[in-house]
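A.B. asks: Just the structure for this:
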Amino acid sequence: MTKLYGAIEAGGTKFVCAVADENLNIVERVSIPTTVPEETMSDVFKFFEKHEVQAIGIASFGPIDVNRKSSTYGYLTNTPKPGWKNYDFLGEMKKRFDVPYAWTTDVNGAAYGELKKGAALGKDSCVYLTVGTGIGGGVVINGKVIEGYGHPEIGHIIMRRHPEDKYEGKCPFHHDCLEGLAAGPAIEARQGGVKAYDIPKDDKAWEIVAYYLAQACVDLTLTLSPEKIIFGGGVSKQEQLFPMIRESFKKQMNDYVPTPDLDDYIVHVELGDDAGITGCFLLAMEAE
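C.D. replies: Got it, this is the predicted structure:
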């Protein structure tokens, strides 16, 4: 009898729910708008009621509580998404489906998918950075998703400013963190409201963005020493960024530590929009 596994990639805009067999062949997949928990989760429950799954992997937008010792383990915590703050996501799933669960962040799910089936295939470690409306990062070291008291919030590491950047930063918490200086809304604000995809590819703006993304890569290399750094998200679809990031990384690192060849070290996501859901399936299989 074929075993089936469930996956939920829970995003701030949509939830992708899917069921697949042990070979990752998709049986059914749906996209559900992220509105309020009562509406969205009702559709999630209806979807999984149709399938008998062995385990479910959930990779959620956050912040979320991943600390198993915490009284709010499995909750979304301080999210700005209306209605979702302090929502017991995992608890509500467990009330309805008595199966093993994997519970992690959306970016950790994507990092795990890329490690096992994507750009970091054959490696033991990687960092996945999504650069879009916000910036988030997932980390897998020695084949394990990194979590501790909480989960990594790489998008909020503090940046040393580009010498020509006068923009104050978009993040309401930290101003000049990585997200505050290099996410889509920051790029747009720096350019006086011009959308990132409308900015000419040779504009100075991209040099500034590349500087911050490269600086993040330097910081991650020095702290985690991953075998790959993988970029996803809408901003990273600007292909001209990658040579600029690698060049800036080389300057900022200044030959301090050895790294793999940069063309093979700082790369674009390979699984695209399927990275997260793939990671969810793989984590579900491990949770069984």
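
A.B. asks: From now on I want contacts and neighbour counts done on CA atoms only, so please keep to that.
C.D. replies: Noted.

A.B. asks: what about His268, distance to Leu115?
C.D. replies: Distance, His268 to Leu115, using Cα to Cα, to the nearest Å: 13 Å.

A.B. asks: ditto for Ser31
C.D. replies: 24 Å.

A.B. asks: number of nearby residues for Glu207?
C.D. replies: 18 (other Cα atoms under 10 Å).

A.B. asks: C-terminal to whatever helix or strand it lives in, what's the next element?
C.D. replies: Here Glu207 sits within helix 204-224, counting by DSSP states H and E. Counting by DSSP H and E, the next helix or strand C-terminal to helix 204-224 is strand 229-232.

A.B. asks: Please enumerate residues in contact with that next one?
C.D. replies: By Cα atoms under 8 Å, 6 or more residues apart in numbering, the surrounding residues in contact with strand 229-232 are 119, 126-131, 217, 265-269, 272.

A.B. asks: Write the PyMOL selection for whichever of the residues you listed are buried.
C.D. replies: The following PyMOL line selects those of those that are buried, judged by 16 or more other Cα atoms under 10 Å:
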select buried, resi 119+126+127+128+129+130+131+217+265+266+267+268+269
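
A.B. asks: next up, for comparison:
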Amino acid sequence: MAAQAWQPLVAGVELGGTKCVALLASGPDSLRARETIPTTDPAATLAAIEAVLDGWAFDAIGIASFGPLELDAAHPDFGSITATTKPGWTGTSLLRRLAARYGKPIAIQTDVNGAALAEGRWGAAGGLDAHAYITVGTGVGVGIVSGGRPVQGYAHGEAGHMRVPRAAGDAYPGWCRFHGDCVEGLISGPALAERFCCPGSALPDEGPQWDLFVHDLGGLLHNLVVTLAPRRIAIGGGVVTDRPYLFPRLRARLAESLGGYGSFAGYAGELETRLGPPGLGAMAGPLGAIAVGLDALTG
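C.D. replies: As a prediction, this is how the structure comes out:
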């Protein structure tokens, strides 16, 4: 019998706005361990993550974190969280702290870029060179892959903070403390709770509140498509995961917005396959950290 090929084990850490997930795995079919840790203050949260990792044997570490992050390896704060809406987390070092503790190959990406990489490795974007992942939860993040790698310029993108035309009569000022009525300020979980005076989970499926949600997220989708033309867009996150009925409405809104222009006439006719939930489901985010850790071993 032929010997089975060696597979590296990665300790993947997905840091989210409300919880962190630590995985020990090589991929979706080789999950060895999983732990969930509440996201509180940085000292307590990182200590709890380290307590989990201390009990595991692994070959590399992958970090997929909420941001914004400093991802310029030449910057003194490389691998740290920069100015964020998450109280107490601005300036928190992630990569260098874990690198010093464990001495293993390590890499870091935004949580949405990690999820996009996982979708490209194992999910619905397999074989595609340009695709995107959007999460709508505590915040709104957009991970963009082009040529098989996350898009990176002076900094990683923050498309969740783009501004879009407001619906007629909508005067909500927005939740984002940096930009007010950017997309995150209009449709993230905290924004929905403030805007409609109840948690998003309590909103009725057919409520008029979702008309505004579809309008605002549709504006982001329009701008994303006409700027980057991703071959597939996955939308996940707590606000959307249990609401599959939103996808037909988002597809219709996007098709209408594209207006039959140029090559996007054909694109609009293919939205049933181009715009949908992540192929990895709720595991896209945690497996994103594993994908990032595998990159640390190969890149």
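
A.B. asks: before we move on, back to that, compare Ser31 and Leu115 of the first structure and say which is more crowded by neighbours.
C.D. replies: Legend: neighbour count by other Cα under 10 Å for Ser31 of the first structure and Leu115, higher for Leu115 (27 against 16).

A.B. asks: Touching, the more buried one and Lys123? I think so.
C.D. replies: Yes: Leu115 of the first structure sits in contact with Lys123 when judged by Cα atoms under 8 Å, with a separation of 6.6 Å.

A.B. asks: Make TSV out of the contacts of strand 229-232 of the first structure and add secondary structure and distance to Pro63 of the first structure.
C.D. replies: Shown next, in TSV, are the contacts of strand 229-232 of the first structure (DSSP: H, G, I helix; E, B strand; the rest coil; distance: Cα to Cα, whole Å):
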residue	secondary structure	distance to Pro63 of the first structure
Ala119	coil	26
Cys126	strand	21
Val127	strand	18
Tyr128	strand	17
Leu129	strand	16
Thr130	strand	15
Val131	strand	16
Cys217	helix	22
Tyr265	helix	28
Ile266	strand	26
Val267	strand	26
His268	strand	24
Val269	coil	23
Gly272	helix	23
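
A.B. asks: which non-adjacent residue is nearest His156 of the second structure?
C.D. replies: Leu71 (7.2 Å; Cα to Cα, 6 or more residues apart in numbering).

A.B. asks: Show me what that neighbour aligns to in the first structure.
C.D. replies: Using TM-score structural alignment to pair residues, one finds that Leu71 of the second structure aligns to Val66 in the first structure.

A.B. asks: Its match: neighbouring residues, count only.
C.D. replies: Val66 of the first structure has 20 nearby residues by other Cα under 10 Å.

A.B. asks: so what's it up against?
C.D. replies: Tyr73, Gly74, Trp103, Thr104, Glu147, Gly148, Tyr149, Gly150, His151.

A.B. asks: For the second structure, which segments count as helices?
C.D. replies: 42-53, 95-102, 111-122, 183-187, 189-196, 209-228, 238-241, 246-258, 264-268, 271-274, 284-298 (DSSP state H).

A.B. asks: okay, and the third one goes to which residues in the first structure?
C.D. replies: Alignment of helix 111-122 of the second structure against the first structure: residues 106-117, by TM-score structural alignment.

A.B. asks: what residues does that stretch touch?
C.D. replies: 9-11, 59-61, 120-130, 136-140, 143, 145, 269-271, 275-280, 282-283.

A.B. asks: Buried subset of these, written for ChimeraX?
C.D. replies: To isolate in ChimeraX the members of the contacts of stretch 106-117 of the first structure that are buried, counting by 16+ other Cα under 10 Å, one can use:
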select :9,10,11,59,60,61,120,121,123,124,125,126,127,128,129,130,136,137,138,139,140,145,269,270,271,275,276,277,278,279,280,282,283
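
A.B. asks: if we can go back for a sec, closest one to Arg177 of the second structure among the helices of the second structure?
C.D. replies: Among the helices of the second structure, the nearest to Arg177 of the second structure by Cα to Cα is helix 183-187 (8.0 Å).

A.B. asks: Could you check how far the closest one is from the centre of its chain?
C.D. replies: 15 Å (Cα atoms, centre = their mean, to the nearest Å).

A.B. asks: which helices and strands does it pack with?
C.D. replies: If you count contacts as 3 or more Cα pairs under 8 Å, 6 or more residues apart in numbering; DSSP states H and E, helix 183-187 of the second structure packs onto strand 140-146, helix 189-196, helix 209-228.

A.B. asks: Could you rerun that using 7 Å?
C.D. replies: Here helix 183-187 of the second structure touches helix 209-228, going by 3 or more Cα pairs under 7 Å, 6 or more residues apart in numbering; DSSP states H and E.

A.B. asks: Which positions in the helix it packs on come out as buried?
C.D. replies: Those would be 210, 212-225, for helix 209-228 of the second structure by 16+ other Cα under 10 Å.

A.B. asks: same check, this time on stretch 35-47 of the first structure
C.D. replies: Buried-residue list, stretch 35-47 of the first structure, by 16+ other Cα under 10 Å: Thr35, Pro37, Met41, Asp43, Val44, Phe47.

A.B. asks: Onto which residues of the second structure does it map?
C.D. replies: Against the second structure, stretch 35-47 of the first structure falls on residues 40-52 (TM-score structural alignment).

A.B. asks: what's in contact with that stretch?
C.D. replies: Contact with stretch 40-52 of the second structure is made by Thr39, Gly88, Trp89, as judged by Cα atoms under 7 Å, 6 or more residues apart in numbering.

A.B. asks: Please name the nearest non-neighbouring residue to the first one.
C.D. replies: To tie it back to what came earlier, the one meant is Thr39 of the second structure. Lys19 (4.6 Å).

A.B. asks: Tell me the residue in the first structure aligned with the one you found.
C.D. replies: That one, Lys19 of the second structure, aligns with Lys14 by TM-score structural alignment.

A.B. asks: Relative to Val218 of the first structure, how far out is Met253 of the first structure?
C.D. replies: 6 Å.

A.B. asks: what do you get for Gln240 of the first structure?
C.D. replies: 19 Å.
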